[in-house]
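Participant: Structure, please.
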Amino acid sequence: MTVRDIVLLGSTGSIGTQAIDIVRRNPDRFRVVGIGAGGGQVELLAGQALELGVEVVGVARASTAQDLQLAFYAEAARRGYAKGGFRIPKILAGPQAMTELAEWPCDVVLNGVVGSLGLAPTLAALASGRTLALANKESLVAGGPLVRAATQRPGQIVPVDSEHSALAQCLRSGAASEVRRLILTASGGAFRGRRREELAAVTVEEALKHPTWDMGPVVTINSATMVNKALEVIEAHELYGVPYDRIEVMVHPQSVIHSLVEFVDGSTMAQCSPPDMRLPIALALGWPDRVPGAASPVDWTLAHNWELRPLDNEAFPAVELAKRAGEAGRCRPAIFNAANEECVAAFTAGRLPFLGIVETVERVLAEAPDYDEPGTVEEVLTAETWARERARELVAAPEGAR
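Facilitator: Take a look at the predicted model:
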């Protein structure tokens, strides 16, 4: 079996560290040749680089390059290397570091960068002909048209999100012309089952209590508003070309059925596994082959009771709003995402009520300039900047004026 060379972007984050765990356990299948991160954890980054023996390391924050070099020496001393007994990899530093890494010679680029900073590396990896294991939502949400234009071959993008990985697996069961609907599942977040009137006074602390997943604050609040699932609907459309009116969301509290595909003959295929991101990460690195033992399977010696119910679009209107934004195109998905990030920050700071998050995003979308379909990263960033500024203005306005 040929060993695949991997570049990991966002190696110190959750996706990156789990990917490294998979590589550790499968040295006959994967070799990491480059890693990159923002620069906030240089000690961890240096440790990863020395353990993996990478050729190149990137930090997005140029000011941390010297700190990273010092961290290499400290980590080498901790590991007992003699002076000169180890090789320092090439260091890339600055805003273009992740993009340069995405162009580094390799078989697969795993993009686990957070935020719109992940779009340029995505485009660079695709233009370089690499297989892209994609965990960066913003690449498809904000830059969908750019990503479509840069993709050189079918299957060049392999999704890492559990829902989209599940769809990719289910779609193996039939031709594209045989697909009737995609069904994304959602845990329901902290407030599943609540009616809209019960959400008016919820607190930040309540919104951060996710019943299933341990995630960062922004993603956890996005789960509570269902914005996270709304963004995944846009991603599913961009990945698989299925119209928005044929993409549904079902609430599934157990988080074992990760998504489903309904075919024209009435068959529905589901991908099921205990919630563990190592499975979709391993599949993306090894695609189309599976990696044995990537994660634990469902225990079929036990009884299971898995619930699926329709999403309450009145209480959680974000999904329908995202569909309208996606259908409108012309940077509306990028505006949706950027405005939401500003509103989540305002909610966590106590400047916006919970229901005001999606309400403000809807207002920003309604006021958006008539942008063209984006042709460059700069055009996407321009729309995002406008959305952030307008969202901040609306949040700062008196409550009756929002």
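
Participant: use CA for all of it now, contacts and neighbours both
Facilitator: OK.

Participant: Point out the other helices and strands that the longest helix along the chain packs with.
Facilitator: In terms of residue count, the longest helix belonging to the chain (DSSP state H) is helix 377-396. Helix 377-396 makes packing contacts with helix 332-348, helix 354-366 when contacts are defined by 3 or more C-alpha pairs under 8 Å, 6 or more residues apart in numbering; DSSP states H and E.

Participant: by how many degrees do it and helix 354-366 diverge?
Facilitator: Using axes from the mean of the first three to the mean of the last three C-alpha atoms, to 10 degrees, one finds that helix 377-396 and helix 354-366 are set 130 degrees apart in direction.

Participant: quick one: helix 377-396 to helix 332-348, angle?
Facilitator: Using the same axes, to 10 degrees, the direction of helix 377-396 lies 40 degrees away from that of helix 332-348.

Participant: And helix 377-396, what's buried?
Facilitator: 379-381, 383-388, 390-392, 394-395 (16 or more other C-alpha atoms under 10 Å).

Participant: Which of the helices or strands spans the spatially closest residue to residue 248 that is not a sequence neighbour?
Facilitator: Of all residues beyond its chain neighbours, the one nearest residue 248 is residue 183 (4.8 Å), with distances taken as C-alpha to C-alpha, 6 or more residues apart in numbering. Here residue 183 sits within strand 179-186, counting by DSSP states H and E.

Participant: Proceed likewise with the subsequent sequence, for comparison:
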Amino acid sequence: MNTRIAIIGAGPSGLLLGQLLRNAGIDNVIIERQTPDYVLGRIRAGVLEQGTVDLMREAGVSARMDREGLVHEGIDMIYGGTRVHVDLKRLSGGKTVLVYGQTEMTRDLMEARGIDGPDIVYAAEDVTLHDLESTQPYVTFRKDGVDVRLDCDYIAGCDGYHGVSRKSIPTARLQTFERTYPFGWLGLLADTPPVNHELIYAHHPRGFVLCSQRSATRSRYYLQVPLTEQVQNWSDDRFWDELGRRLPADIASALVTGPALEKSIAPLRSFVVEPIQHGRLFLLGDAAHIVPPTGAKGLNLAASDVNTLYRIMLGVYEQGRDDLVERYSAIALKRIWKAERFSWFMTSLLHEFPDSDAFSRRMQETDFRYFTESDAGLRTIAENYVGLPYAFPA
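Facilitator: Below you'll find the model as predicted:
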């Protein structure tokens, strides 16, 4: 097999990159080690930045998203019982975010690509990357017991933190930056109307709360819990009771409860590797970085990587700009670190840290007041939340 771009991973970043490249006439093949059902079974993020929405539209797969997605012009933040509305649209020059589940985004991209065909391979085994520092890299894998070789010009590693792409780079050439937080998020998905028309980010002495949503009839709630907590210890009733205790009384009284469709605990961590390219291999999404979900940046940061690599490949194949290839890591990392900073900031601002002393707690409270009591502070939150501008290679 031969192609121009081999894409490892059929999550949203791999599928989005593949769709954009295909629309531009740049051949690509996507290789995924899991089945389509497994990929669609992941329950993940649901807040899309303006840039991610624009990329979906550019890829020609936005019809259902535009029809069913919920435009949000603001978020609410609560600390010490004080509730502040962050007017995203006014403070960011007209930008908004769109609530549309990552699963639905993935489904749209999968349907556009097609599940069967020579340019996408699911349930691939023993995926291995070769000759990354040469001008002729290639990928080998096994499908239905048959060994396959895929020759290509470049490889896009979109296969997540545990994938083969980052592991194919010599360890000595990577610098790792990481922070593990001493808590996780217990999430519950339910077919109940959201408690508020905007998302609520709330600090409470018992722990952080996020009131989110997937649609007008489906809600997603999160509670901060210790890393030692087990999901089986949380009945639906216990979850709803604890959620109500951490919210102001007027909000808690409006909660509509119901059976959980899904319940899980996710640890929080920040992670970046540098550089995020090696020879003709580029890392995108969780293969290159992870952010705590407090800033709604995980999926959106992957889309930012897609945008950067896509623009570079357009330059390579349409203008002969091979010089752009070496710039991918530097361009992408600038925006990655800004998103990491915002996610760290929101996490530090709104969570209870078990080792926090009186001074740290007072500084956290003062930070909340500093950023929410002036337009300048609110604008900083809004501009980061809706997504900082993409950088375009020149």
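
Participant: Please state their TM-score.
Facilitator: These two chains, once laid on top of each other, score a TM-score of 0.29 by TM-score structural alignment, normalised by the length of the second structure; 168 aligned residues with a C-alpha RMSD of 6.1 Å.

Participant: quick one: which of the buried residues of helix 377-396 of the first structure is nearest to residue 73 of the first structure?
Facilitator: Closest to residue 73 of the first structure out of these is residue 381 (37.9 Å), distances taken as C-alpha to C-alpha.

Participant: Which positions within the helix or strand hosting residue 111 of the second structure qualify as buried?
Facilitator: Assignment of secondary structure by DSSP H and E places residue 111 of the second structure within helix 102-113. Of the residues in helix 102-113 of the second structure, those with enough neighbours to count as buried (16+ other C-alpha under 10 Å) are 102, 103, 104, 105, 106, 107, 108, 109, 110, 113.

Participant: Output those residues as a markdown table; include the columns distance to residue 201 of the second structure.
Facilitator: A markdown table is the format used below for those (distance: C-alpha to C-alpha, whole Å):
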| residue | distance to residue 201 of the second structure |
| --- | --- |
| 102 | 20 |
| 103 | 22 |
| 104 | 24 |
| 105 | 24 |
| 106 | 26 |
| 107 | 28 |
| 108 | 29 |
| 109 | 30 |
| 110 | 32 |
| 113 | 36 |
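
Participant: Could you single out the nearest of those residues to residue 371 of the second structure?
Facilitator: Closest approach between the buried residues of helix 102-113 of the second structure and residue 371 of the second structure, by C-alpha to C-alpha: residue 102, at 29.5 Å.

Participant: how near is that closest one to residue 164 of the second structure?
Facilitator: Remark: distance between residue 102 of the second structure and residue 164 of the second structure (C-alpha to C-alpha, to the nearest Å) = 23 Å.

Participant: Would you mind listing the residues in contact with the closest residue to residue 125 of the first structure other than its chain neighbours?
Facilitator: Spatially, and ignoring its direct neighbours in sequence, residue 125 of the first structure is nearest to residue 102 (4.9 Å; C-alpha to C-alpha, 6+ apart). Contact partners of residue 102 of the first structure, counting by C-alpha atoms under 8 Å, 6 or more residues apart in numbering, are 7, 9, 109, 121, 122, 124, 125.

Participant: again, only this time at 7 Å
Facilitator: Taking C-alpha atoms under 7 Å, 6 or more residues apart in numbering, we find residue 102 of the first structure in contact with 109, 121, 124, 125.

Participant: what helix or strand is the last one on?
Facilitator: Residue 125 of the first structure belongs to helix 119-127 when assigned by DSSP H and E.

Participant: And that helix, what does it pack against?
Facilitator: Helix 119-127 of the first structure makes packing contacts with helix 97-102, helix 137-141, helix 144-150 when contacts are defined by 3 or more C-alpha pairs under 7 Å, 6 or more residues apart in numbering; DSSP states H and E.
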